[in-house]
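*Asks:* how would this look folded up:
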Amino acid sequence: MIEGCTGQKLADFMGRDKAQINRLIKELVSQELIVKEENENDKRSQFLVLSATGREIMQMFKTIEKRVFSQMVGDISAEKIDTFIEVTQKLKSNLA
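*Replies:* Next up, the predicted model:
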């Protein structure tokens, strides 16, 4: 999660146009997955916060993600997983 999440922070984080993010936010609000809360420090922006339904869905997602990850790496040694992580981090840093 992004602490003190605003539409602008989300746009910056995702590398997307603010108009695209605003359409997404509008849809998530209409589905009651997030709510907007007043930003006391900046009246021009609002914080985006998961609703109770949004938190439930995130918890279900995390549970499923753990199950899929365990299945995916089930027969791979911890040493090989560590090597894989090191290599992929190096690949990523080479692109930066």
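*Asks:* make it CA atoms for all contacts and neighbour counts henceforth
*Replies:* OK.
*Asks:* Next up, identify which helix or strand Glu37 is on.
*Replies:* Here Glu37, judged by DSSP states H and E, is contained in strand 34-38.
*Asks:* Sequence B follows; please return its structure for comparison with A:
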Amino acid sequence: MNINALEATFHLSHAIKQHLGSQLEAKNLNIAPMHVRVLKVINKHQSCTAIDIASFFKRDKAQITRLVKQLIELDFVKKKPNPEDKRSQLLVLTPQGTALQKSLSVFSEDLQKQITQGINAEDLATFVKVAEKMTSNLSNA
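*Replies:* Below you'll find the model as predicted:
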């Protein structure tokens, strides 16, 4: 069977999302892979707004707002006043969110090891370079 680059990328993306989803379900976290990505951004940027996250993912603000609302309801994220803009609020991880983020980081490292098993460093570097170029090609279209 001849699979082109687009199909191979879809297969990889789907496999990662499925694996992550099943792991989250096994841990009874009641969150989806997109929640994980939002938590990661909030953790990395220490404090950001829902608009920042929507821009980062190039997603609709309403979709991100729903995800953030769910994370707040689960006590993983809280809002705090934005000292630079009184009209917006910053999102920060709660202690429970920080603990979850740490456990998700371990999971991400394990997934990274699993997904790259048997792939030498040079091939992996080439893959990353090609994937980044493909992403750039779509972003600039």
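*Asks:* Heading C-terminal from the strand holding Glu37 of the first structure, find the next helix or strand.
*Replies:* strand 46-50.
*Asks:* What residues in the second structure pair up with that next one?
*Replies:* Under TM-score structural alignment, strand 46-50 of the first structure corresponds to residues 89-93 of the second structure.
*Asks:* what's the offset of that stretch from the middle of its chain?
*Replies:* 17 Å (C-alpha atoms, centre = their mean, to the nearest Å).
*Asks:* What of stretch 110-119 of the second structure?
*Replies:* For stretch 110-119 of the second structure, the distance to the chain centre is 18 Å (C-alpha atoms, centre = their mean).
*Asks:* same check, this time on stretch 22-31 of the first structure
*Replies:* Relative to its chain's centre, stretch 22-31 of the first structure lies at 15 Å (C-alpha atoms, centre = their mean).
*Asks:* what range in the second structure does that stretch sit on?
*Replies:* The aligned range for stretch 22-31 of the first structure is 65-74, by TM-score structural alignment.
*Asks:* residues in contact with the matching stretch?
*Replies:* Applying C-alpha atoms under 8 Å, 6 or more residues apart in numbering, the external contacts of stretch 65-74 of the second structure come out as Met34, His35, Val38, Ala50, Val77, Lys78.
*Asks:* which one among these gets closest to Gln89 of the second structure?
*Replies:* For the contacts of stretch 65-74 of the second structure, the closest approach to Gln89 of the second structure (C-alpha to C-alpha) belongs to Ala50, at 8.3 Å.
*Asks:* Per the alignment, name the residue of the first structure opposite the closest one.
*Replies:* Using TM-score structural alignment, Ala50 of the second structure sits opposite Gly7 in the first structure.
*Asks:* How about the contacts made by that match?
*Replies:* Applying C-alpha under 8 Å, 6+ apart, the residues contacting Gly7 of the first structure are Lys18, Ile21, Asn22, Ile25, Ser45, Gln46, Phe47, Leu48.
*Asks:* Give me the mean distance between the helix or strand hosting the second one and the second structure.
*Replies:* Following DSSP H and E, one finds Ile21 of the first structure within helix 18-30. For helix 18-30 of the first structure, the mean distance to aligned residues of the second structure following superposition is 2.1 Å (mean C-alpha distance after the TM-score superposition for the first structure).
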